[in-house]
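Q: Fold the following for me, if possible:
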Amino acid sequence: MQTEKTDTDRLYTYDDYLKIDDDNQYELIGGKLILVPAPRTLHQELVGKIYRRVAEFIYDNNLGKVLIAPTDVLLSDTEKPQPDILFISIERLNIITEMNVQGAPDLVVEILSPSTGKNDRVEKSKMYYKHGVKEYWIVDPDHKTIEVFISGEKNWNLFQSYDDEDILTSPLIKGLQIQLKDIFQ
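A: Below you'll find the predicted structure:
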């Protein structure tokens, strides 16, 4: 279950996060330190399948880089998520450092888990929009759907909701096509 670290009134910074001396996985969302449990095996399988399809297209076409969690994405001093999958276009590769990604990826993919679903749909969604992510995919393993959102004038706009019989396309990554029956089988 995804839980906040015990001191609920304290606002944590990235420097505080770097000083944590335990083996747990954390995200920093709005100054709150969120403990991230080990994901289900289905979650990891979907990360691998989606990453493989996206990365193959990106690298074959020299469009940028694709990374997977746990990669720290430093959006601000109090916001450091670790998206399941992220894409950074070739024009913006300078935001990738040895330690982390400093700034918003072009595309973020989050695979829902029972413990993270609300956070991925609400808190992280707002955070990604606020910091300039251009496209956001929410993958629902239980319903076998992927919702693709694009950044609009005031909020996310739903580009398309796909199910396991569809071919996913991306408005950001022109030419990318993912046969979802291969992802969800």
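
Q: When you work out contacts or count neighbours from here on, use the C-alpha atoms and nothing else.
A: OK.

Q: Tell me if I'm right that Tyr14 and Thr78 touch.
A: Yes - taking CA atoms under 8 Å as the definition, Tyr14 is a contact partner of Thr78 at 6.1 Å.

Q: Another for comparison:
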Amino acid sequence: MSLEEYLALPEGMHAEYVDGEVIVSPPAASGHNKAQRRIANVIEESLADELDVRTEAGWQRQQRYRIPDVAVFPEKDPAVVYDDSTPILVVEVLSPSTASEDTVRKSGEYQQGEVTQYWIVDRDRRTLSVFVNNGEGWDRLLDLDEKSPTGTVTVGEWGEVALDLDALLRP
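A: As a prediction, the model looks like this:
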């Protein structure tokens, strides 16, 4: 599919464009959507007002058009569909159909694209991991799980996000 054909797809279709290939995902499960929304809400409530916290955010870098579950951009632009500025952080809520894409290919793209933080939420394992970009890869900053369900993440100069895994993943 050409880039022009991809960009002409109807709104609401969950498809990413990577090096000439279209990756289509089915709609997310309710639990996925709830976790995504709760995470975006806690980030938005905690960080500086000038940041743009988006769900299903379009991010364009080179010939890749990705749609992170949650992304935080440095500036608000209500008209943008695919932002070409670098997100401060991205969050992926894993789904069985996209887990390897999220943790392998996207992880490398986000790191090379200079995203500062990458958060991975695994609803099945009930974990949330926060990684920080060290310029050559990801360093683990925080792990939340059943034994340690709360923690705080500093997001640069924009503030701190207090996380409660039980609240984020409740049914």
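
Q: Quickly list what's touching both of Tyr14 and Thr78 of the first structure.
A: Leu28 (CA atoms under 8 Å, 6 or more residues apart in numbering).

Q: the more surrounded of the two?
A: Taking other CA atoms under 10 Å, Tyr14 of the first structure and Thr78 do not tie; Thr78 has more neighbours (21 against 18).

Q: which ones are touching the more buried one?
A: When contacts are counted by CA under 8 Å, 6+ apart, Thr78 of the first structure is found next to 11-14, 28-32.

Q: what range in the second structure matches stretch 108-118 of the first structure?
A: Alignment of stretch 108-118 of the first structure against the second structure: residues 90-100, by TM-score structural alignment.

Q: about what we covered before: among the contacts of Thr78 of the first structure, which are in strands?
A: Using DSSP state E, the members of the contacts of Thr78 of the first structure that fall within strands are 28-29, 32.

Q: Select from the residues you listed the one having the most neighbours.
A: Neighbour tally across those (other CA under 10 Å): the maximum, 27 neighbours, falls on Leu28.

Q: can you pull out the strands in the first structure?
A: Per DSSP E, the first structure carries strands over the ranges 3-4, 25-29, 32-36, 64-68, 73-74, 85-89, 101-102, 107-111, 135-140, 145-151, 156-163, 167-169, 177-179.

Q: can I get these in CSV with distance to Ile58 of the first structure?
A: Formatted as CSV, the strands of the first structure follow (distance: least, CA to CA, whole Å):
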stretch, distance to Ile58 of the first structure
strand 3-4, 34
strand 25-29, 26
strand 32-36, 28
strand 64-68, 6
strand 73-74, 20
strand 85-89, 9
strand 101-102, 18
strand 107-111, 12
strand 135-140, 15
strand 145-151, 18
strand 156-163, 20
strand 167-169, 13
strand 177-179, 12
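
Q: Please report how far the residue nearest the centre of the first structure lies from Thr71 of the first structure.
A: The centroid of the first structure falls nearest to Pro83 when counting by CA atoms, centre = their mean (2.9 Å). Pro83 of the first structure sits 7 Å away from Thr71 of the first structure, taking CA to CA, to the nearest Å as the criterion.

Q: do Glu27 of the first structure as well
A: Taken as CA to CA, the spacing of Glu27 of the first structure relative to Thr71 of the first structure amounts to 10 Å.

Q: joint contacts of the two?
A: Counting by CA under 8 Å, 6+ apart, the residues touching both Glu27 of the first structure and Thr71 are Gln82.

Q: And those two? Which one has more around it.
A: Remark: of Glu27 of the first structure and Thr71, Glu27 carries more neighbours, 24 against 17, as counted by other CA under 10 Å.

Q: I'd assumed Pro83 was in contact with that one.
A: No - applying CA under 8 Å, one finds Glu27 of the first structure not in contact with Pro83, separated by 9.4 Å.
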